[in-house]
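Colleague: this one's structure only:
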């Protein structure tokens, strides 16, 4: 395939795989859930207090029993997507933002349920977004209900497969009930899971009791699971790329083995967000040239295991763009798409403070629309021009790439940014929201509302869900 970055050789993939198996066998994982520890012990793992040591045979059994094709089922069957079959990276939104940059008021503020609906409808409109990741967690509702409102809006206002963030077993139980209400029951949801559960990031070889319980609920019900492994070199991982890859791979394989012990039909996406740290805020440095190398290597490892890969590229973490920045934005996306992960979360995020922006959302979607043909065999994205552009990025940084390549692309792309982009976005949003949404049938709506009523009542009575 043209325009692909491959960091690892076949021999290096094998070496990292065996290093990860050794880590799981000799270092193990801390799993703070007695029921899951005993289940893993039944399958051959060795226990020592809260630590579980995985024999190589058990991990390889989990890999061998992984589904080689993950289907993202949608409420509208025509929008079901097949990541492993796609020739291009399937794109979606950033996820779990709690605030927005209000493009009408020109200021930041907490997000609302109404904002969540608006983001969902805008995202559902664009075909470039293959599946919808709920960008916002509404802040104008009880905190324990925020994740459920995000899923409710995703299932109600989007007819695509959706990804939503969940951080507790209580939210997980009602999330499954909501999806069952749409799918038509427990067995119908098992056959066609309508959403993927995005869980808190892995930051090492440890899972809390709360994390284990949340993973367990989704695994038992056959809901696909995605938990980004977010390690940072020299802080939560070794200094070397190879050592960090071995550790992050071990963490993912440990979770894979755990969910396969719970339910052999359970599905895990191979998701990574690993890189060098940003020296200013000790978070993942999306601007680092190493980020694309880590993403590429992890995609190769996912391919090696036959798992669907997911990355979270740096374009989800930039400020709303002015015209000169757009060219750099495009070049970053071209570089990111050359990683060739199956899926990519990279639209609508605003900054590291978890602000989202309709402005950035529309900007990203319009760029995706422009870039989609370039993922194939066009000259700009071939091993010639595309590879040279990425090489320049890795050698000299984004500003130098912009100087070298901006002139050749801005002549043909993004001419609308020369006008007032707020006017463009205002018109675009108003037109999208004027279209009638494709919502579920009344009987499905009634079942969904009944689940939400039950969740609200549980919160009022006991202070927590479930």
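Modeller: Ah, there it is. Keep in mind that this is a model prediction, so the values were computed, not measured.

Colleague: only C-alpha atoms for contact and neighbour calcs from this point on.
Modeller: Fine.

Colleague: so how far is residue 81 from residue 71?
Modeller: 6 Å (C-alpha to C-alpha, to the nearest Å).

Colleague: one more: residue 106?
Modeller: Taking C-alpha to C-alpha, one finds residue 106 at 36 Å from residue 81.

Colleague: please apply the same query to residue 261.
Modeller: Going from residue 261 to residue 81 by C-alpha to C-alpha gives 27 Å.

Colleague: likewise residue 37?
Modeller: 35 Å.

Colleague: for the helix or strand where residue 334 lies, buried residues please.
Modeller: Per DSSP states H and E, residue 334 falls inside helix 323-337. Residues 323, 326-337 are the ones in helix 323-337 that count as buried (16 or more other C-alpha atoms under 10 Å).

Colleague: then stretch 232-247?
Modeller: For stretch 232-247, the buried set under the neighbour-count rule, 16+ other C-alpha under 10 Å, comprises 232, 233, 237, 238, 241, 242, 243, 244, 245, 246, 247.

Colleague: which of these lies closest to residue 390?
Modeller: residue 241 (19.2 Å; C-alpha to C-alpha).

Colleague: count of residues packed around residue 415?
Modeller: 10 (other C-alpha atoms under 10 Å).

Colleague: contacts only, for residue 105.
Modeller: If a contact means C-alpha atoms under 8 Å, 6 or more residues apart in numbering, then residue 105 has no contacts.

Colleague: assess the claim that residue 338 and residue 5 are in contact.
Modeller: Yes: taking contacts as C-alpha atoms under 8 Å, residue 338 lies within contact range of residue 5: 5.7 Å.

Colleague: higher neighbour count, the two?
Modeller: Neighbour count, other C-alpha under 10 Å: between residue 338 and residue 5, residue 338 has more, with 25 against 22.

Colleague: what distance do you get for the spatially closest residue to that one that is not a sequence neighbour to residue 282?
Modeller: Of all residues not flanking residue 338 in the chain, residue 4 sits nearest, at 4.7 Å (C-alpha to C-alpha, 6 or more residues apart in numbering). According to C-alpha to C-alpha, residue 4 stands 30 Å off from residue 282.

Colleague: so for these two, which residue has more residues nearby?
Modeller: The residue with more neighbours, out of residue 4 and residue 282, is residue 4; 20 against 11, by other C-alpha under 10 Å.

Colleague: let's bring in a second one:
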């Protein structure tokens, strides 16, 4: 009986717990790279930039609303008084729900809860067969969507690649959105190239949601928009898209994507001041168009290699700036979006792993509500990888575990368990105290190798890339969801050019 019990305990220890000990939504905010004086000085400088320098190239329709709201025209620029910016911050939702088509997959954002997701517009895909990059296609987007649909630590999905085989901009926007509708029920995000594309695509969303007007009542898609072009000016097309999205009640992620040393100061403090001012300019824009509309305050610090001018997705500066950005946004009480895990590595190698772990952990510890670009991206955002998706999902599980922290309770301190082990078997293996902690407190990797060198050799001496390649192939072979009914898909195909 003892031997049978021991075998059962060993089997229990070897199996992965059915419930994650640290699911998405863990609380960040312990890492604070800025002190209170830093935060106040950065805010003051950003407010001064908006009040004295203001924004350039403001489209007339937006300029009229800004001036009605209290802004002033100084030459060709529009300047924002501090009270207008403060009003926009006060009116902005401090938290809101990103709906999934499946309500159980919806996520609440705000406060200090942390969720990893996707982003990017990769024009190249790391091919599963050749291990080399090629142009991304619509088929790749569909495959990425259904792959991530199975990954529990990826909370939402933004299209991660551009279908370069779809040249028409309306067909591209439409078929990108359709790929999301058909292949996942998580919260999703997409982009609209021009404002005219919004209304017909919302019509497609209505079909999936149950009828005319249904989508606006519970929007399960948010829009990625970059209405501000660094340094300190608006982009007319993106502003027009913002107007259209707000008209259709689409939540927006207004993204500032300044690059330190190129379109913003190379000094980290100067960068943070300008980037904050620009993201606040997006918030004021949303406020004067539709006060209180849900907006993710997506202040994404980017870095260039000052030796060459090339974009740098990894590195300590990227990690620090995104953590500071998350801290600033949360300090203002706004739902924060930052970017991390944008490795410059082309291969799934040591550079890839170190850059992704460093940057994503820093952003999570700082409390970034939505950490974009954190799954699947490689090659300084030029590439997307199936293997990277499954490896990053496992990395996120460990990050969430770090965020969960160490619960100090009388039971966890284990005084009685320590006494029993010392006076009894001399170890803790198989004890009730250990088995309870095993199920409750530990994350067990399925891709990372913890075998002995001999066991690893006997299993084929595979590296992480090879193991992830096999896992991605397995998922793509087995997981073929269709989250549209036959009737919904037929109606969409009858009305639109689905490729």
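Modeller: Here it is on my side, so go on. Small disclaimer: the values here were computed from a predicted structure and weren't measured.

Colleague: can you give me the TM-score here?
Modeller: Remark: TM-score between the superposed chains equals 0.82 [TM-score structural alignment, normalised by the length of structure 1]; 425 aligned residues with a C-alpha RMSD of 3.0 Å.

Colleague: ok, back up a step: so where does the aligned residue in structure 2 for the residue nearest to residue 338 of structure 1 fall, helix or strand?
Modeller: Under the alignment (TM-score structural alignment), residue 4 of structure 1 maps onto residue 30 of structure 2. Using DSSP H and E, residue 30 of structure 2 falls within no helix or strand.

Colleague: can you give me the helices in the stretch 101-250 of structure 1?
Modeller: Along the stretch 101-250 of structure 1, the segments classed as helices by DSSP state H, counting those that start in this stretch run 113-125, 146-157, 169-183, 186-191, 209-220, 241-262.

Colleague: can I get the ones you listed in a markdown table including distance to residue 306 of structure 1?
Modeller: As requested, the helices of the stretch 101-250 of structure 1 are arranged in a markdown table below (distance: least, C-alpha to C-alpha, whole Å):
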| stretch | distance to residue 306 of structure 1 |
| --- | --- |
| helix 113-125 | 29 |
| helix 146-157 | 28 |
| helix 169-183 | 26 |
| helix 186-191 | 21 |
| helix 209-220 | 19 |
| helix 241-262 | 13 |
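
Colleague: tell me which of the ones you listed sits nearest to residue 287 of structure 1.
Modeller: Set against residue 287 of structure 1 and scored by C-alpha to C-alpha, these come closest in helix 241-262, at 16.4 Å.

Colleague: residue in structure 1 paired with residue 137 of structure 2?
Modeller: Taking TM-score structural alignment, the alignment pairs residue 137 of structure 2 with residue 112 from structure 1.

Colleague: my guess is its match meets residue 138, correct?
Modeller: Yes: at 4.6 Å, residue 112 of structure 1 counts as touching residue 138 under the criterion of C-alpha under 8 Å.

Colleague: ok, residue 131 of structure 2 to residue 80 of structure 2 distance?
Modeller: 50 Å.

Colleague: same drill for the two, tell me which one is more crowded.
Modeller: Legend: neighbour count by other C-alpha under 10 Å for residue 131 of structure 2 and residue 80, higher for residue 80 (26 against 15).

Colleague: what residue in structure 1 is paired with that one?
Modeller: Using TM-score structural alignment, residue 80 of structure 2 sits opposite residue 54 in structure 1.

Colleague: any idea how far its match is from residue 297 of structure 1?
Modeller: For residue 54 of structure 1 relative to residue 297 of structure 1 (C-alpha to C-alpha), the value is 24 Å.

Colleague: re the thing from before, what's around the match of residue 137 of structure 2, how many residues?
Modeller: Here the number of neighbours of residue 112 of structure 1 (other C-alpha under 10 Å) works out to 19.

Colleague: show me the contacts for the most centrally placed residue in structure 1.
Modeller: With distances taken as C-alpha atoms, centre = their mean, the residue of structure 1 nearest its centroid is residue 345 (4.8 Å). Shown in contact with residue 345 of structure 1 (C-alpha under 8 Å, 6+ apart): 91, 92, 93, 94, 95, 133, 310, 311, 312, 313, 316.

Colleague: and which of these is nearest residue 436 of structure 1?
Modeller: Nearest to residue 436 of structure 1, judged by C-alpha to C-alpha, of the contacts of residue 345 of structure 1 is residue 133 at 20.8 Å.

Colleague: for that closest one, the count of nearby residues, please.
Modeller: Residue 133 of structure 1: 31 neighbours (other C-alpha under 10 Å).

Colleague: does it touch residue 160 like I think?
Modeller: No: if you go by C-alpha under 8 Å, residue 133 of structure 1 and residue 160 don't touch, sitting 9.7 Å apart.

Colleague: now do the strands in the stretch 301-450 of structure 2.
Modeller: 302-305, 310-312, 336-339, 370-372, 377-378, 383-385 (DSSP state E, counting those that start in this stretch).

Colleague: now residue 68 of structure 1: how far from residue 265 of structure 1?
Modeller: For residue 68 of structure 1, the distance to residue 265 of structure 1 (C-alpha to C-alpha) stands at 11 Å.

Colleague: name the nearest residue to the corresponding residue of structure 2 for residue 188 of structure 1, sequence neighbours excluded.
Modeller: Per TM-score structural alignment, the equivalent position to residue 188 of structure 1 in structure 2 is residue 214. With sequence-adjacent residues excluded and distances taken as C-alpha to C-alpha, 6+ apart, residue 214 of structure 2 is closest to residue 206, at 5.5 Å.
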